[in-house]
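In: Following is a predicted model, sequence given first.
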Amino acid sequence: MSVATSGVQGRCAHCRRTLLLQPWQLNAIAINEVFACAHCQKHLRLRCPEQFKRFKSLDSFSLLRASLRLMVCTALLVALMMEWLGMLSVIEQLNVSMIAIFVYFAVVRYFRRRQHLTLILEAARAHAD
């Protein structure tokens, strides 16, 4: 996993502590590798398929933001051109622009909330299965 996701936490199966996962630990989870708990140094792994699927879905967030930016820029340019050609009034052009910007911030806020998750990490052997 190449994105630096903040807000992803893990709960250790051994010491029951919740830890903010470091980028190297996120990479270990992404490739299904065993890694050590920062507190008790015991081996952990993410095994739950539902949690793994949700973890993997975090990769698409950066692509979503880029797509949303492109959509907002396109909407702003189209509204500006339509206003320039006389198809929209200035007030209508501003309304379209504000709606596009509102949609951008609403979607980004929704996906930022989904980005914060706590993974239940299970005990694992020292070597991968």
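Out: Alright, I've got the coordinates.
In: Going by C-alpha atoms from here, please, whenever you check contacts or count neighbours.
Out: Will do.
In: Let's verify the most far-flung residue of the chain relative to its centre: helix, strand, or coil?
Out: Using C-alpha atoms, centre = their mean, the residue of the chain lying farthest from its centre is G86. It sits 40.6 Å away. When classified by DSSP: H, G, I helix; E, B strand; the rest coil, G86 comes out as coil.
In: mind listing what S6 touches?
Out: 115-116 (C-alpha atoms under 8 Å, 6 or more residues apart in numbering).
In: Recalculate using a threshold of 6 Å.
Out: Under the criterion of C-alpha atoms under 6 Å, 6 or more residues apart in numbering, S6 has no neighbours.
In: any idea whether it is helix, strand or coil?
Out: From three-state DSSP, the assignment for S6 is coil.
In: how much space between it and L44?
Out: 20 Å (C-alpha to C-alpha, to the nearest Å).
In: mind listing the helices for this protein?
Out: For the chain, the helices defined by DSSP state H occupy 23-30, 49-56, 60-84, 90-115.
In: next, the one to line up against it:
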Amino acid sequence: MAAAIGIKGHCAQCDMTFELKPWQLNAIAIEVPFDCAYCHSGLKLCCHKQLRQFRALDQWALVRPSMIMLTCATLLMALFAEWLGLLSVSGQFYISLVTVSIHFLVVRYARYRQRMTLNLQVVSPLPVEQLARIACARLTQQ
């Protein structure tokens, strides 16, 4: 997940904040508990608001490439309009300056929205018998 840069987890058991690895992000996405790197207790994201924010990160993934395309197209159109004589050189400069400024502001805002710290709650481990029943039920569904 390219949009996942800057996502941290905060363990409620040991009160440590750490950068989440891609496999931990996948475990959060499919709502499966994983072990804390420090206290080795099972962690899971239980807050529905943070889970919605986490799942909404996908919409920010395409902001940067789309802004690059929009900026390049605008700069080319300003250059073409100046070449045709529809704009002066200073007009083309101002359009280019505004376009590049908007590009950097939008990309900065997208990066700000992608950074978050998830409050991970401790879950009690499931007994082996219950895990075996869950695994058998999943295998019979396939």
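Out: Arrived safely, thanks for sending. What you see is a predicted model; the values in this text were computed from it and never measured.
In: ok so, going back, can you lay out the helices of structure 1 as CSV showing distance to H39 of structure 1?
Out: Shown next, in CSV, are those (distance: least, C-alpha to C-alpha, whole Å):
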stretch, distance to H39 of structure 1
helix 23-30, 14
helix 49-56, 22
helix 60-84, 30
helix 90-115, 24
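In: Now do the buried residues in the longest strand anywhere in structure 2.
Out: Looking across structure 2 with DSSP state E, the single longest strand is strand 116-122. Neighbour-count burial for strand 116-122 of structure 2 flags 116-122 (criterion: 16 or more other C-alpha atoms under 10 Å).
In: likewise stretch 103-122 of structure 1?
Out: Residues of stretch 103-122 of structure 1 classed as buried: 104, 108, 115, 118-122 (neighbour count, 16+ other C-alpha under 10 Å).
In: Same check on stretch 86-105 of structure 2?
Out: 87, 92-93, 95-96, 99-100, 103.
In: Tell me which residues are up against it.
Out: Contacts for stretch 86-105 of structure 2 (C-alpha under 6 Å, 6+ apart): 75, 78, 81-82.
In: From one end of stretch 77-91 of structure 1 to the other, what's the distance?
Out: Start-to-end, stretch 77-91 of structure 1 (C-alpha to C-alpha) is 15 Å.
In: What span of structure 2 is it aligned with?
Out: The aligned range for stretch 77-91 of structure 1 in structure 2 is 76-90, by TM-score structural alignment.
In: Distance from that stretch to the middle of the chain?
Out: Between the centre of stretch 76-90 of structure 2 and the centre of its chain there are 38 Å (C-alpha atoms, centre = their mean, to the nearest Å).
In: And the nearest residue to H116 of structure 1 once chain neighbours are set aside, how far from A36 of structure 1?
Out: In space, and not counting its chain neighbours, H116 of structure 1 is closest to G7: 4.7 Å by C-alpha to C-alpha, 6 or more residues apart in numbering. Going from G7 of structure 1 to A36 of structure 1 by C-alpha to C-alpha gives 19 Å.
In: same check, this time on A123 of structure 1
Out: Counting by C-alpha to C-alpha, the gap from A123 of structure 1 to A36 of structure 1 is 10 Å.
In: tell me, what's touching those two both at once?
Out: Common contact partners of A123 of structure 1 and A36 (C-alpha under 6 Å, 6+ apart): L44.
In: that older thread, so for H127 of structure 1, which of the helices of structure 1 sits nearest?
Out: helix 23-30 (12.5 Å; C-alpha to C-alpha).
In: Only the buried residues of that closest one, if you could.
Out: Buried-residue list, helix 23-30 of structure 1, by 16+ other C-alpha under 10 Å: 23, 25-29.
In: Alright, calling it a day.
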